[in-house]
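Trainee: turn this into a model:
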Amino acid sequence: MAYLELLVIVYGSCSRDPNDDDRFGPEQRRVEITLNPTFPDNAKTIVQRHKWLQGFLLRIAKDMKHNRNWRCEFCTKHARETNWMNTSWMHLPQPRVHCYVHSVCNAVTGPCSEQLRLASAEISRLTGMPPAELPQIPSKKGEKFPMSSSCAVCHNEADESRKNLKQCAKCELTRYCSVDCQRADWTRHKECCKTVKEVKWHWN
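Mentor: Here you go, the predicted model:
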C-alpha cells in the first residue's frame, strides 16, 4: 500500500522566551512530528491524493494544536489559533509533504497576523509558489478560540486544569485533562496516533 512521508513542524513559544528576534533561528521552540499515513485505495492520482490530504490534515489539526503549553510564536500571549503552510512533492515515487504550523494569538488581525504574512512570503520565495492566502477564520463577536494549552476535548482554561494535562502515552502529543476526555476523543485521535512515527521536541 502506498504511504505518505509527512513532516509537521509546529512553531510557538513559551513564557520564558525573549520577546524579540532572539526567539527565532535554528533553536526556535518547536516540535517536529513525522507521520506515515497510508493513502486510501481510491487515491491514485496526484489530485486525488491532495484532496485526501486536505481532509487528513483537518482531522489531525486538533492533535497538532493541543500538544503543549504554546504561547504565540510572535508574542507572549497564549496561542489560540494555528495557521498551516504546506509544501508538497506528490509527484515523487515516494510522495512527501512538509507542513509548517504557526501557533498564534490571532491569525487575522494585528501585528502577529502581519508576521504570518511575512512567513508565507518566505515560504513562497523558497518554493517558487505564490504566497498562500491566509484564512479569514469565522468567529462570533467576542468569541475566542480554545487555548492550545487547554485539554483537546473540554478546553478547560482554568490554571489548575492546564497545569495537570497529560499527553497520550503512545504518540506523546495530544494532551487531556482526564482519562474520560481521552477516551471520548479516541475515535477521532486514533487516526493520527497510529500514524505517528517520530516526535522531536525543541523545548529547552
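Trainee: use CA for all of it now, contacts and neighbours both
Mentor: Noted.
Trainee: wait, Phe74 touches Ala107, no?
Mentor: No: between Phe74 and Ala107 there is no contact under C-alpha atoms under 8 Å: 10.9 Å.
Trainee: residues in contact with Val97?
Mentor: Listed by C-alpha atoms under 8 Å, 6 or more residues apart in numbering, the contact set of Val97 reads Leu4, Glu5, Leu6, Leu7, Asn86, Thr87, Ser88, Trp89, Met90.
Trainee: which among the residues you listed count as buried?
Mentor: Buried subset of these (neighbour count, 16 or more other C-alpha atoms under 10 Å): Leu4, Glu5, Leu6, Leu7, Met90.
Trainee: make sure the last one is actually in contact with Ala43.
Mentor: The reference is to Met90. No: at 11.7 Å, Met90 does not count as touching Ala43 under the criterion of C-alpha under 8 Å.
Trainee: what sits in contact with each of the two?
Mentor: Taking C-alpha under 8 Å, 6+ apart as the criterion, Met90 and Ala43 both touch Arg49.
Trainee: state the distance from Cys14 to Arg71.
Mentor: Computed as C-alpha to C-alpha, to the nearest Å, the Cys14 to Arg71 distance reads 5 Å.
Trainee: of those two, which one has the most company?
Mentor: Arg71 (25 against 20; other C-alpha atoms under 10 Å).
Trainee: for the protein, what spans make up the strands?
Mentor: Counting by DSSP state E, one finds strands in the chain at the ranges 5-11, 30-35, 81-89, 96-104, 166-167, 175-176, 196-202.
Trainee: deepest-packed of these, please.
Mentor: strand 175-176 (a mean of 28; mean count of other C-alpha atoms under 10 Å).
Trainee: what's next to that one, contact-wise?
Mentor: Strand 175-176 is contacted by residues His66, Asn67, Arg68, Ser150, Cys151, Ala152, Val153, Leu165, Lys166, Gln167, Cys168, Gln182 when judged by C-alpha under 8 Å, 6+ apart.
Trainee: one more, please, to line up against the first structure:
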Amino acid sequence: MAAVPLQEWERGDKTNVEIIGYGWRVLEYFHAEEKRVMVRLHLPADRDKDRIQLAVMLMLRDIKHSRKWLCEFCGAPARETHTFNFFYRVLDSDLPRLVVYCHFVCDMDKRHVREGLTATHHLMNTRFDGTLGPMPPFASFGKRPSGKVYPLAGSCAGCQHEDTAVDEGVLKRCARCKMTRVCGAACQRADWGRHKVACGMIYSVTFENWG
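Mentor: Down below sits the predicted model:
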C-alpha cells in the first residue's frame, strides 16, 4: 500500500473510506459529462481489510438507491454495481484507507458491460502501477440465479418497487445523510434499522453533473 497523508475530511482515529460512483456519460454541447457521486465515510477503526470491504459492500444499497442511475457503458437503466477497491496506508497510522470505485451497470452478463469493466480495470491498473493485479474472471463473481431480477437503481431503498423509480419526484431523500431515498414514511420506518448504520457513518455526499 502507498503511504499518504490524511486529507482535510479524514480522521486519524477512524477507518476512512471514499466511494466514487460512475454512471452514464451525458453529451451536452459536444462535451461528455459523466454523472458521479462521491461518498466519504468514517468507519470504526479497523485493520482487517476483509471486514472493511464487507462493511462497504453492505452500504452499496444506499448508494445504488441515491439517484436514477443509468449504465455507465450503454445508458440503459442500471440494476447492478461492480466495484474496484484500492487500499492506501495512511502516514503515521496503522489504519488503512480505502477508495472504492463503483460502476453502475445494466447487466453484468452483457458483453458490453464486461468489456467496459475490463477496459476500466486495465486503465486503473496502469494508473496505480499494477497494484490492482489482473482482472478477476467474471465467473468468480457468482452467477445470477435464474429468473432473478435486481431492483432498479434509483427505486425506493426500502420496498425497491419498480414503479418508485419512474418519477424522480416521488422519492424523498434522507434528511440526515442526504443520499438514500425512500418513497414514504412507511418505507423509511421499515428500512431505518438497516439504513441507520450507514447513515451514521456518512461524512459527506457530493453528486456531480446532475444539473
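Trainee: quick one: TM-score?
Mentor: Remark: TM-score between the superposed chains equals 0.84 [TM-score structural alignment, normalised by the length of the first structure]; 191 aligned residues with a C-alpha RMSD of 2.4 Å.
Trainee: that older thread, return the member of the contacts of Val97 of the first structure nearest to Glu160 of the first structure.
Mentor: Nearest to Glu160 of the first structure among those: Leu7, at 32.7 Å, using C-alpha to C-alpha.
Trainee: which residues touch the counterpart of the closest one in the second structure?
Mentor: When the second structure is aligned by TM-score structural alignment, Leu7 of the first structure is paired with Glu18. Shown in contact with Glu18 of the second structure (C-alpha under 8 Å, 6+ apart): Met38, Val39, Arg40, Leu41, Leu98, Val99, Val100.
Trainee: at 6 Å instead, please
Mentor: Contact analysis of Glu18 of the second structure by C-alpha atoms under 6 Å, 6 or more residues apart in numbering lists Val39, Arg40, Val99.
Trainee: Tyr3 of the first structure now?
Mentor: Neighbours of Tyr3 of the first structure in contact, by C-alpha under 6 Å, 6+ apart: Pro37, Thr38, Phe39.
Trainee: for the nearest residue to it once chain neighbours are set aside, grab the count of nearby residues.
Mentor: Sequence neighbours aside, Thr38 is the residue nearest to Tyr3 of the first structure in space, at 4.0 Å (criterion: C-alpha to C-alpha, 6 or more residues apart in numbering). For Thr38 of the first structure, the count of nearby residues is 13 (other C-alpha under 10 Å).
Trainee: ok, Cys156 of the second structure next?
Mentor: Neighbours of Cys156 of the second structure under the rule other C-alpha under 10 Å: 31.
Trainee: cool, and Ser146 of the second structure?
Mentor: So Ser146 of the second structure, with other C-alpha under 10 Å, has 6 neighbours.
Trainee: tell me the counterpart of it in the first structure.
Mentor: In the first structure, Ser146 of the second structure lands on Lys141 (TM-score structural alignment).
Trainee: roughly how far apart are the spatially most central residue of the first structure and Tyr100 of the first structure?
Mentor: Geometric centre of the first structure, nearest residue: Met64, 3.7 Å, by C-alpha atoms, centre = their mean. Per C-alpha to C-alpha, Met64 of the first structure is found 11 Å from Tyr100 of the first structure.
Trainee: top helix in the first structure by residue count?
Mentor: Longest helix in the first structure, counting residues (DSSP state H): helix 46-65.
Trainee: let me see the residues that make contact with stretch 158-174 of the second structure.
Mentor: Stretch 158-174 of the second structure has contacts (C-alpha under 6 Å, 6+ apart) with Pro151, Gly154, Ser155, Cys156, Thr180, Arg181, Val182, Cys183, Cys187, Asp191.
Trainee: same question for stretch 59-75 of the second structure.
Mentor: Looking at stretch 59-75 of the second structure with C-alpha under 6 Å, 6+ apart, the contacting residues turn out to be 23-24, 76-78, 104-106, 153-155, 157, 179-181.
Trainee: looking at the residues you listed, which are in helices?
Mentor: Among the contacts of stretch 59-75 of the second structure, no member falls in helices (DSSP H).
Trainee: and the aligned residue in the first structure for Lys196 of the second structure, how many neighbours does it have?
Mentor: Under the alignment defined by TM-score structural alignment, Lys196 of the second structure is paired with Lys190 of the first structure. Neighbours of Lys190 of the first structure under the rule other C-alpha under 10 Å: 12.
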